[in-house]
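Engineer: Quick one: sequence plus predicted model below, questions after.
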Amino acid sequence: MDKSKGTIEAEISKALTHWEKNYLGRGSVSVKSDIIRDMVIVILSGILTPAEYTLCLDKEGLLSLKEHRNSLVETGLEDLKEIILTITGEKVVSFHTDISTQTGERVMVFKLSSDLQSKFC
């Protein structure tokens, strides 16, 4: 592979920030991507608005927010898979995501078709 692991991770973070702003209308405060074996793990921080934190004060609001935010991401899944494929050259075989209403972080896990980490020196 021509590029370093760190370069690819930075490209993924930048592309996902761009996707968030274009698709969801606003971006996170920070994004960190890590390639671990056959996975790309992305942590997006600062994604909840003050109103959403207030909504999360009761269980019904919390569950509603998680469901709504996860549905929004899932509707853009094909775009996300394409971003990962374009940057890494690996097909995404599964995708998992969740949001913490305590910290305002989203975790995305892209399971890849092969061990990308092993392709770096």
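Structural biologist: Cool, got the structure. Numbering: from 1, shown residues only.
Engineer: contacts, neighbours, all on C-alpha from now
Structural biologist: Fine.
Engineer: And for the nearest residue to Asp38 once chain neighbours are set aside, the neighbour number?
Structural biologist: Sequence neighbours aside, Asp115 is the residue nearest to Asp38 in space, at 4.0 Å (criterion: CA to CA, 6 or more residues apart in numbering). Around Asp115 there are 14 other residues, counting by other CA atoms under 10 Å.
Engineer: what about Asp115, distance to Asn70?
Structural biologist: 27 Å (CA to CA, to the nearest Å).
Engineer: swap in Lys91?
Structural biologist: Separation of Lys91 from Asn70 (CA to CA): 21 Å.
Engineer: do Glu11 as well
Structural biologist: 23 Å.
Engineer: Likewise for Glu9?
Structural biologist: The spacing between Glu9 and Asn70, counted by CA to CA, is 23 Å.
Engineer: Kindly report the same for Leu16.
Structural biologist: Leu16 sits 15 Å away from Asn70, going by CA to CA.
Engineer: Pasting the second one now:
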Amino acid sequence: MELTKGQMEAEISNSIIRFEKEHMGRGPTEAKTYILDDMIVVRLKNVLTPAEHQLARTQEGKGLIKQMRIQLFENSRSILEDLILKVTGCSVVSIHSDISTVTGERVIVFILSKKLKELYSGNR
């Protein structure tokens, strides 16, 4: 069965929440996914752990959080690529991500090998 755009976005959000819990140590309280042509944008809210909130009180701590999160993310890159391939059927060309130590949000952008609107069955 083909997924609608909304179903695909929901499945990606749920999969990313599971990924964050299993591989980053804490899941977000909210995730929202947007499919835009050959891009998937995922916005995660409240991803910082209590310890990271404490570290974020200083500039040095903010830098440490970013470095650690970048390394963890890079180490898990193939898992994310597989996750997106499983849901969309498209391979990932590149992944871009950043985390805010102020708001506790993470944004992940996936660039895909083709436009997704050619694949999902549309909004029904």
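Structural biologist: Everything's here; your move. What you are looking at is a predicted structure, and each value in this text was computed from that prediction instead of being measured.
Engineer: ok, the residue nearest the centre of the second structure - contacts?
Structural biologist: Centroid-nearest residue in the second structure, with CA atoms, centre = their mean: Ile108, separated by 4.3 Å. Under the criterion of CA atoms under 8 Å, 6 or more residues apart in numbering, the neighbours of Ile108 of the second structure are 41-43, 95-98.
Engineer: and what of Gly27 of the second structure?
Structural biologist: 17-21, 47.
Engineer: Ok, Ile12 of the second structure next?
Structural biologist: 33, 83-84, 87.
Engineer: same thing but 7 Å
Structural biologist: 33, 87 (CA atoms under 7 Å, 6 or more residues apart in numbering).
Engineer: What strand or helix carries it?
Structural biologist: According to DSSP states H and E, Ile12 of the second structure maps onto helix 5-19.
Engineer: Give me the buried positions along that helix.
Structural biologist: 5-6, 8-17, 19 (16 or more other CA atoms under 10 Å).
Engineer: which among the contacts of Gly27 of the second structure gets closest to Tyr120 of the second structure?
Structural biologist: Distances from Tyr120 of the second structure to the contacts of Gly27 of the second structure, taken as CA to CA, are shortest for Ile17 (21.9 Å).
Engineer: Could you pick out the longest helix of the first structure?
Structural biologist: As assigned by DSSP state H, the longest helix anywhere in the first structure is helix 59-75.
Engineer: what distance separates that one from the centre of its chain?
Structural biologist: 15 Å (CA atoms, centre = their mean, to the nearest Å).
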